[in-house]
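A.B. asks: sequence? don't have it. structure:
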């Protein structure tokens, strides 16, 4: 009898190709490095200012002790949905248009998982928030980058949309465009003119806007935040992502939200139930039972505007050039005026010489060579930390 042997089975890799393509978390590595060295961390946006509001903490403790420790409604507590809805310039129905998520990151993933299919294209303005690419990759879509125009001078227009490039990026494969206003890392806000162009292109190509607006409450110089939901032409084709992490200094609570028309919201809620089931019940209660969404109470923007000015003065003394941000908590600074080094080498040298950690610009740019000219600096820090950073960086 002839022994039969079966062919060796095809050996697959241990992880999916999708997971293998995810960009590395360089900023998380930097955060760990700063802690290890005891350095002043100006790289990561974890809030050092403003302080977490004491009433918010007390309400959380009260909710925990009262027994709010189990599952709650997946769409989120009605109290917090009502509070968030009341804070919008353009009204939203908290019952049919708002979903509480586990931070803005889950909101981003839920929106993309719900709206795009493998092979679809998602337009991403470049530079961009680092996590955008990972979320697009997990959804199986392809990013289509549109370069923003670099500032010509510190006092001139900064990081503007190239209208011709944006128009050319839309096509039959385009399913969504990802926006971030105010932006991480540039600090720039989209204008009415920007939104009008985006709305016209989305109407022409039947595209959804996913607008990350986590810094909506951190807009400076008496400017008003303009949301995608405030643009009439985008009312039914926009998805707005928000968060309490920076404005309320509760990044560890992981409370975010999705705003969209009822038809999309119903789909988002199904995907949200599968991914996380729901956000923390006691922390939602704490947010819902305080008045911290009231503009007269929310003082973070005023506090961080002062911190921004302090950081801008420090970076100017270091010889860096930058566009003063309109909002958010970061400054994207050009290092070419002080060094020929790529940003990674410059960041490491500053860390070694001054024990201050900055973020290299490369994770925020599709063209890493272009990104190597920049560093990102967080200014949501206490006055004491900013004073110490000034002393160490200008000694």
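C.D. replies: Arrived safely. The model shown is predicted, which means the values in this text are computed figures rather than measured ones. Numbers count the residues shown, from 1 in each chain.
A.B. asks: from here on, just use CA atoms for contacts and neighbour counts.
C.D. replies: OK.
A.B. asks: which stretches of the stretch 151-300 of the chain form helices?
C.D. replies: Listed in chain order, the helices of the stretch 151-300 of the chain (DSSP state H, counting those that start in this stretch) span 163-169, 192-205, 262-275, 281-288, 300-317.
A.B. asks: ok, residue 107 - how many residues close by?
C.D. replies: Other residues near residue 107 number 27, with proximity taken as other C-alpha atoms under 10 Å.
A.B. asks: quick one: contacts for it?
C.D. replies: Contacts were defined as C-alpha atoms under 8 Å, 6 or more residues apart in numbering; by that measure residue 107 touches 101, 241, 256-258.
A.B. asks: residue 18 now?
C.D. replies: Neighbour list for residue 18: 137-138, 140 [criterion: C-alpha under 8 Å, 6+ apart].
A.B. asks: what does residue 103 give?
C.D. replies: Residue 103 sits next to 243-245, 253-257 when contact means C-alpha under 8 Å, 6+ apart.
A.B. asks: repeat for residue 209
C.D. replies: Residues in contact with residue 209 (C-alpha under 8 Å, 6+ apart) are 176-179, 202, 228, 234, 237-239.
A.B. asks: and for the helix or strand residue 30 falls within, what's in contact with it?
C.D. replies: Using DSSP states H and E, residue 30 sits in helix 26-37. Contact with helix 26-37 is made by 40-41, 43-44, 355-357, 359, 363, as judged by C-alpha under 8 Å, 6+ apart.
A.B. asks: out of these, what pair is the most spread apart?
C.D. replies: 355 and 363 (21.6 Å; C-alpha to C-alpha).
A.B. asks: so which of those two has more stuff around it?
C.D. replies: residue 363 (22 against 19).
A.B. asks: and here is the other one:
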């Protein structure tokens, strides 16, 4: 009999995203749970991928990413945030933002280190911290608007704090950090060796006249940060898994040591196609209006539902409170919605390490109007 090794993540099972999508398929429900569009990416981008495939660009890309793509990322970053990272030493193309997060955490977190995590949070953070030998230190965002309590963050920092992870715009809540927030973070970390991961994958989805503020725009933060983004979000291509990390040269060198043994490189023709398509800046500049229209349409359809909500400030997610309908645990209620209403959502307790339940569900509105209208009609009937 084989004595199999004990699990490195014994309390980690199948993610709630996989569970809810499987339930949606089983019950033929409308899937507003997992964060992906139900519409296609721009046709010219598909044409560019086909072009590079047919021209024979189907072998390994350079480990750090196709040079042309890194150069275009550098120019885009300068245009948006006033800082131009060196494409050779400060930009790494990764297999999605999740790989960039994992590589960054593995690069700098050692056994005994602590990592401050603001929650609710993306479920990939804590497992990577634990696999690196570190300990996540959780700080809850303050309700009802999920803002950062910086005094509480300060209290959770210790001599063992190696890293602090922020996510703006924020998944699952849509909250957006202001310049004042990032200046407080800069002040908090000044004179320390604490590093920062700034997860900015929803950078182009900020609404109602607000602007995304990047950690790259504050010099003292930029010097200690991995800033991570995703073309999957920007170009409606979540299945392509093309992301990138921007960091100072010493941090980039350490991240690449991990990256080369995780995926080594990402899909070559996709990188080349995205590099060309980045010249069409009108696409990503139009995303705030594009997704705000979807948010507004979805919420207009939900006006007669027995949910309470504040319009999401950013991302393509909308939180709703359902406590007027039931006091059921949010995971149980999300399952009921699939079975009884034919709509799949994500229970927000899944984004807390201790499964804190505030009676919130998260809906993805990155869908066509027919999908949103039909889903909302089913929810209104509850």
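C.D. replies: Alright, I've got the coordinates. It should be emphasised that the depicted structure is a prediction, and the values quoted were computed from it without experimental measurement.
A.B. asks: TM-score for these two?
C.D. replies: Superposed pair, TM-score by TM-score structural alignment, normalised by the length of structure 2: 0.94. Supporting alignment: 377 aligned residues with a C-alpha RMSD of 1.8 Å.
A.B. asks: mind listing what the aligned residue in structure 2 for residue 186 of structure 1 touches?
C.D. replies: The equivalent of residue 186 of structure 1 in structure 2 is residue 173 (alignment by TM-score structural alignment). Going by C-alpha under 8 Å, 6+ apart, residue 173 of structure 2 touches 146, 312, 317-319, 362.
A.B. asks: may I ask which of those residues has the most neighbours?
C.D. replies: Highest neighbour count within the contacts of residue 173 of structure 2, by other C-alpha under 10 Å: residue 317, with 26 neighbours.
A.B. asks: so that residue sits against residue 174, correct?
C.D. replies: Yes. Residue 317 of structure 2 lies in contact with residue 174 (C-alpha atoms under 8 Å); the separation is 6.5 Å.
A.B. asks: which parts of structure 1 are strands?
C.D. replies: Per DSSP state E, structure 1 carries strands over the ranges 40-41, 98-102, 121-126, 142-149, 160-161, 174-180, 208-212, 238-243, 255-259, 321-322, 330-334, 356-357, 359-360, 374-378.
A.B. asks: give me the number of residues near residue 343 of structure 1?
C.D. replies: Applying other C-alpha under 10 Å, we find 25 residues neighbouring residue 343 of structure 1.
A.B. asks: alignment lookup: it to structure 2.
C.D. replies: In structure 2, the residue matched to residue 343 of structure 1 (TM-score structural alignment) is residue 330.
A.B. asks: burial of the closest residue to its match other than its chain neighbours, as a residue count?
C.D. replies: Distances taken as C-alpha to C-alpha, 6 or more residues apart in numbering place residue 347 nearest to residue 330 of structure 2, at 5.2 Å, with adjacent residues excluded. Neighbour count of residue 347 of structure 2, defined by other C-alpha under 10 Å: 28.
A.B. asks: any idea how far residue 93 of structure 2 is from residue 157 of structure 2?
C.D. replies: Residue 157 of structure 2 sits 31 Å away from residue 93 of structure 2, taking C-alpha to C-alpha, to the nearest Å as the criterion.
A.B. asks: which among the helices of the stretch 151-300 of structure 1 is found nearest to residue 212 of structure 1?
C.D. replies: Nearest to residue 212 of structure 1 among the helices of the stretch 151-300 of structure 1 is helix 192-205; the distance by C-alpha to C-alpha comes to 13.8 Å.
A.B. asks: contacting residues around residue 94 of structure 1?
C.D. replies: Neighbours of residue 94 of structure 1 in contact, by C-alpha under 8 Å, 6+ apart: 78, 81-82, 84-85.
A.B. asks: in structure 2, which of the contacts of residue 209 of structure 1 remain in contact?
C.D. replies: Conservation of these in structure 2, assessed by both residues aligned by TM-score structural alignment, their matches' C-alpha atoms under 8 Å: retained contacts are 176-179, 234, 237-239.
A.B. asks: between those, which is closest to residue 25 of structure 1?
C.D. replies: Nearest member of these to residue 25 of structure 1, counting by C-alpha to C-alpha, is residue 178, at 19.8 Å.
A.B. asks: on that earlier part again, just put the contacts of residue 94 of structure 1 in CSV and tack on neighbour count.
C.D. replies: Below are the contacts of residue 94 of structure 1 laid out as CSV (neighbours: other C-alpha atoms under 10 Å):
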residue, neighbour count
78, 18
81, 23
82, 16
84, 24
85, 19
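A.B. asks: contacts only, for residue 368 of structure 2.
C.D. replies: 38-39.
A.B. asks: show me what it aligns to in structure 1.
C.D. replies: Structural alignment (TM-score structural alignment) places residue 368 of structure 2 against residue 382 in structure 1.
A.B. asks: noted, bye for now.
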